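Trainee: Coordinates only, no sequence provided:
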């Protein structure tokens, strides 16, 4: 074989290898696990900005939302899951579907924007949810709360977006200690988790939300710094999330970066490797 022919053959083999690898990765991500990097502080202190995890897509079965969205802004690539699997959208059903449990931490597609969000399941279909003076009420009953000290973090730019935390002891200077009261919340059924409160904020008291059939109500654990179901979609919030928009359950943090870049290994938090998500 001449040299040009050999070069062409090796190039074709390389292209085939890359294509096969991408297909295998796409199938794996669609059916089994999807990587997710926590971009905001709405789930502190359960999840921190810079936590990297895999979402278990087998937890609730499959819908159009199980197809991956591919967004690479610097390359101008914006392929939405609906562009790939939109033919399956609309019936609010799932293949091999199972229901999420109250207290699950779930990644889901925003019903309007299609962006991936991660929050905690609070309200199930047919239930009522309300916040009264910072206390969560489900079906008219207050959940149990127990004081659990103070959550502290450094007041500094966090993650690739350069976000700064909200502090109960504000104002706090750059590099200072940012504090938030921490409580342990026990949901009906016995699921427990930590919640943070900065102070008396607008979403600490709401009207009564009645969750429609086939939908779920989500709230972030960092109650005063979360865009979630407490704000209707028409007002820029999440509102009620359809069953088919669930992507999967978050079970464990793989690793965590406290820096501005995920792969800056010198900024990785040594105490969060394989941390279980409760």
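Mentor: Structure received. Remember, predicted model here, so these are calculated numbers, not experimental data.
Trainee: C-alpha from now on. contacts and neighbour counts both.
Mentor: Will do.
Trainee: So residue 272 versus residue 253, what's the distance?
Mentor: Spatial separation of residue 272 from residue 253 under the definition Cα to Cα, to the nearest Å is 7 Å.
Trainee: If you count surrounding residues, which of the two has more?
Mentor: The neighbour comparison of residue 272 against residue 253 (other Cα atoms under 10 Å) goes to residue 253, with 22 against 18.
Trainee: Assumed the more buried one was part of a helix.
Mentor: No - for residue 253, which was evaluated using DSSP: H, G, I helix; E, B strand; the rest coil, the result is strand, with no helix membership.
Trainee: Run through the residues that contact it.
Mentor: Applying Cα atoms under 8 Å, 6 or more residues apart in numbering, one finds that residue 253 lies in contact with 51-54, 272-277.
Trainee: ok, so of the residues you listed, who is nearest residue 247?
Mentor: In terms of Cα to Cα, no member of those lies closer to residue 247 than residue 54, at 11.3 Å.
Trainee: Put this next to the first one:
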């Protein structure tokens, strides 16, 4: 009997340990850093498919979007942290800066997206011939070497890269690249495939408590250039921000982060600029 009691106690202690570990991991993920695996090429060359990073959730404070979606249980962030969903505000809130790379919750679908902030509240944004006009002034673009990658299926979703011209499997896929510079001097690389519909837009005015986002891979990004009701992102409310992407921890060019032979050694601990 004593032996059975000891076994029962051991099982109870194991369950307690697992539960507490899950609670601690959940609190850490909600309050401090959220892991994020780059699923698409919309932020190339800044972020590649298979980059793994931690999102700094302390950067802009907390809202309902700070809570994770637990889709296997059918729980949305609003089911868990709905008490924070109040008039587009945040607890211990801080404002993003133009050029920040941010993970946010899509205003309609609730999916997590990662893009770059281009427009702040009160800004006007327009794209003409692929050039961004911020408050009526063009953001300078300095041409640089083409971004080149292998024309092959990428990531767990087996996505095909888009190239400036048709390329056979295994060939070099080129995209034109340029260094775009913000008014404060912050710069980053943007890619161009060719003339696309989103390369020419109307003038957008960013409303109070909203932000305008674009992907760095300009012709392969669903972002604020297309209204949310038309299948795009539109303006993103302040409360939908999840956190800032600061640094890539490691990167895998394969279908899984565990395929260590596909890890990209030159991207370990690389800063997101």
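Mentor: Received, thanks. The structure presented is a predicted model; accordingly, all values stated were derived computationally and were not measured.
Trainee: Tell me, of the contacts of residue 253 of the first structure, which are also contacts in the second structure.
Mentor: Retained in the second structure (both residues aligned by TM-score structural alignment, their matches' Cα atoms under 8 Å) from the contacts of residue 253 of the first structure: 51-54, 272-277.
Trainee: Generate a PyMOL selection restricted to the buried entries among the residues you listed.
Mentor: Restricted to buried positions by 16 or more other Cα atoms under 10 Å, the PyMOL selection for those reads:
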select buried, resi 51+52+53+54+272+273+275
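Trainee: so which two of the kept ones among the contacts of residue 253 of the first structure are the farthest from each other?
Mentor: Comparing all pairs in these by Cα to Cα, the longest separation belongs to 54 and 272, at 14.0 Å.
Trainee: can you tell me which residues contact residue 262 of the first structure?
Mentor: Contacts of residue 262 of the first structure (Cα under 8 Å, 6+ apart): 50, 256.
Trainee: ok, now how distant is it from residue 71 of the first structure?
Mentor: Counting by Cα to Cα, the gap from residue 262 of the first structure to residue 71 of the first structure is 17 Å.
Trainee: Residue 195 of the first structure too?
Mentor: Using Cα to Cα, residue 195 of the first structure is found at 31 Å from residue 71 of the first structure.
Trainee: Am I right that residue 7 of the first structure sits in a helix?
Mentor: Yes - when three-state DSSP is applied, residue 7 of the first structure is found to be in a helix.
Trainee: Just give me the neighbour total for it.
Mentor: Taking other Cα under 10 Å as the neighbour definition, residue 7 of the first structure ends up with a count of 12.
Trainee: With residue 217 of the first structure instead?
Mentor: 27.
Trainee: Residue 232 of the first structure too?
Mentor: What residue 232 of the first structure shows, counting by other Cα under 10 Å, is a neighbour count of 13.
Trainee: Tell me the counterpart residues of stretch 224-231 of the first structure in the second structure, please.
Mentor: The counterpart of stretch 224-231 of the first structure in the second structure, using TM-score structural alignment, spans residues 219-226.
Trainee: just to revisit the earlier point, which of the kept ones among the contacts of residue 253 of the first structure lies closest to residue 22 of the first structure?
Mentor: residue 54 (18.0 Å).
Trainee: ok, the closest one touching residue 33?
Mentor: Yes - when contacts are counted by Cα atoms under 8 Å, residue 54 of the first structure is listed as touching residue 33 (5.7 Å).
Trainee: circling back to that earlier point, can you lay out the contacts of residue 253 of the first structure as CSV showing distance to residue 148 of the first structure and secondary structure?
Mentor: Supplementary listing: those in CSV, determined by distance: Cα to Cα, whole Å; DSSP: H, G, I helix; E, B strand; the rest coil:
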residue, distance to residue 148 of the first structure, secondary structure
51, 23, strand
52, 26, strand
53, 26, strand
54, 29, strand
272, 20, helix
273, 23, coil
274, 24, coil
275, 20, coil
276, 19, strand
277, 18, coil
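Trainee: three-state assignment of residue 18 of the first structure?
Mentor: Per three-state DSSP, the local secondary structure of residue 18 of the first structure is helix.
Trainee: ok, it - contacts?
Mentor: Not one residue lies near residue 18 of the first structure by Cα under 8 Å, 6+ apart.
Trainee: ok, now the one 5 residues further on?
Mentor: Contacts here follow Cα under 8 Å, 6+ apart; on that basis residue 23 of the first structure touches nothing.
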